[in-house]
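Below is the structure, and that's it, no one-letter string:
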């Protein structure tokens, strides 16, 4: 399975890097490939390193204005014209999606895939990996949207929340053949 991971390219502390590295090694050890933003910086580098160390395949999708930050020596690297094309290519190359900690770019990617699922435009499973409670507030907001009728599809059908990488991968493996 090729798993697209949306996450930060920022340098983060051990609360995020240690679980990210463990998740990445587990992903690679289980024989899955990583599809990610292609950056060789920050948390993106940590995850790519972990998958690579465990023998997993690396597929990067960067964007022209970030092409100076791409990781070299990967199995496949594509440079998109703009962010819209990048997101489309990331989703095209993936069988499933994991959303890890990140900033505005990660949040943009997360809401786009959830919107596509809401409208039935993709059935790829999505896991929000809630490392160190990072997405507790977002989860609360999503639950409120669900409870108050803002979601035409139950939240449980849009996204699965997992507190650790093993639970995230177990959920995806149970849904992707």
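All right, it came through fine. Remember, predicted model here, so these are calculated numbers, not experimental data. Numbers count the residues shown, from 1 in each chain.

only C-alpha atoms for contact and neighbour calcs from this point on.
Will do.

ok, and what's touching stretch 8-26?
Stretch 8-26 is contacted by residues 39-54, 100-103, 105-106, 131-132, 164-166 when judged by CA atoms under 8 Å, 6 or more residues apart in numbering.

Mind jotting down where the strands sit in this protein?
Ranges of strands within the chain are 2-6, 33-36, 58-63, 76-80, 96-99, 126-129, 160-162, based on DSSP state E.

Of these, which is nearest residue 149?
Among the strands of the chain, the nearest to residue 149 by CA to CA is strand 160-162 (18.6 Å).

Hmm, residue 60 and residue 76 touching each other?
Yes - counting by CA atoms under 8 Å, residue 76 does reach residue 60; the two are 6.2 Å apart.

Neighbour count: the two, which is higher?
Using other CA atoms under 10 Å, the more surrounded residue of residue 76 and residue 60 is residue 60, with 28 against 13.

What count of nearby residues applies to the nearest residue to the more buried one once chain neighbours are set aside?
Nearest residue to residue 60 in three dimensions, chain neighbours excluded: residue 38, at 3.9 Å (CA to CA, 6 or more residues apart in numbering). By the measure other CA under 10 Å, the count of residues near residue 38 is 28.

another one to put next to it:
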């Protein structure tokens, strides 16, 4: 399975990197491919290292203005012209999407993927990996959107909130 992971390129502390390493190990050991933003820094590097060290493949989709940070030893690296093309290629190459901790870029990617799914433009599973309660507030907001009629389909059909990498992988592999 090609698992697209959206996550931060920031250097983060162990409460975020340790669970990322565990999830990366699961991806690699189970023979899956990581499709990610291609950067060799921060949490993106943690994920790529973990997948590669455990036998998984790496497909990076970087973007021209970040190409200097692209991982050199990925199995495949594509340089998109802009962020919109990058997001489209990430989704096109993915069988599933996992959103990990991140900033505005990760949130942008997550909301676009969910909007496309809401409109039936893809049916791929989407998981928000809620490491250390990072997405508790977003989960509450999504629940409010559902409760007040803003979502045209049940929240459970739109996104799965996982509390661990093992939960995320179990959901994807079922």
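Arrived safely, thanks for sending. Note that the coordinates shown come from a computational prediction; the quantities given were computed from them, not determined experimentally.

Identify the contacts common to residue 76 and residue 60 of structure 1.
Counting by CA under 8 Å, 6+ apart, residue 76 of structure 1 and residue 60 have no contacts in common.

mind listing the helices for structure 1?
14-29, 42-53, 83-92, 104-118, 136-147, 155-158, 165-175 (DSSP state H).

What's the separation between the residue lying farthest from the centre of structure 2 and residue 116 of structure 2?
Most distant from the centre of structure 2: residue 148, at 27.4 Å, with distances by CA atoms, centre = their mean. Distance, residue 148 of structure 2 to residue 116 of structure 2, using CA to CA, to the nearest Å: 20 Å.

dump the residue contacts of the nearest residue to residue 125 of structure 2 once chain neighbours are set aside.
Nearest non-adjacent residue to residue 125 of structure 2, counting by CA to CA, 6+ apart: residue 96, 5.1 Å away. Neighbouring residues of residue 96 of structure 2 by CA under 8 Å, 6+ apart: 1, 2, 3, 4, 124, 125, 126, 172.

Also residue 117 of structure 1?
So residue 117 of structure 1 contacts 123, 124, 158 (CA under 8 Å, 6+ apart).

Between these, which sits nearest residue 92 of structure 1?
residue 124 (10.2 Å).

Just give the closest residue to that closest one, not the sequence neighbours.
residue 96 (5.1 Å).

Now do the same for that neighbour: its match in structure 2.
Using TM-score structural alignment as the criterion, residue 96 of structure 1 maps onto residue 96 of structure 2.

Kindly report the same for residue 163 of structure 1.
Looking across to structure 2 (by TM-score structural alignment), residue 163 of structure 1 lines up with residue 163.

Can you report how many residues neighbour that match?
Using other CA under 10 Å as the criterion, the residues surrounding residue 163 of structure 2 number 16.

who are the neighbours in contact with it?
Taking CA under 8 Å, 6+ apart as the definition, contacts of residue 163 of structure 2 comprise 129, 130, 131, 132, 133.

Most neighbours out of the residues you listed, which is it?
That'd be residue 129 among those, by other CA under 10 Å, with 26 neighbours.

Name the nearest residue to the residue most central in space within structure 2, sequence neighbours excluded.
In structure 2, the residue lying closest to the centroid (CA atoms, centre = their mean) is residue 5, at 2.3 Å. Nearest residue to residue 5 of structure 2, sequence neighbours excluded (CA to CA, 6+ apart): residue 98, at 4.8 Å.

Surely the one you found is in contact with residue 124?
No - with contact defined as CA under 8 Å, residue 98 of structure 2 does not count as touching residue 124 (10.4 Å).

between these two, who's got more neighbours?
Remark: of residue 98 of structure 2 and residue 124, residue 98 carries more neighbours, 23 against 18, as counted by other CA under 10 Å.

Contacts only, for that one.
Applying CA under 8 Å, 6+ apart, the residues near residue 98 of structure 2 are 3, 4, 5, 6, 126, 127, 128, 129, 168.

Looking at structure 1, which of those residues hold up?
Among the contacts of residue 98 of structure 2, the ones whose aligned partners also touch in structure 1 (both residues aligned by TM-score structural alignment, their matches' CA atoms under 8 Å) are 3, 4, 5, 6, 126, 127, 128, 129, 168.

Count the neighbours of the closest residue to residue 143 of structure 2 other than its chain neighbours for me.
Nearest residue to residue 143 of structure 2 in three dimensions, chain neighbours excluded: residue 155, at 7.2 Å (CA to CA, 6+ apart). When neighbours are counted by other CA under 10 Å, residue 155 of structure 2 registers 16.

Quick one: residues contacting residue 155 of structure 2.
142, 143, 146.

Distance of the last one relative to residue 134 of structure 2?
Just to be clear, that refers to residue 146 of structure 2. 20 Å.

And for residue 52 of structure 2?
Distance, residue 52 of structure 2 to residue 134 of structure 2, by CA to CA: 26 Å.
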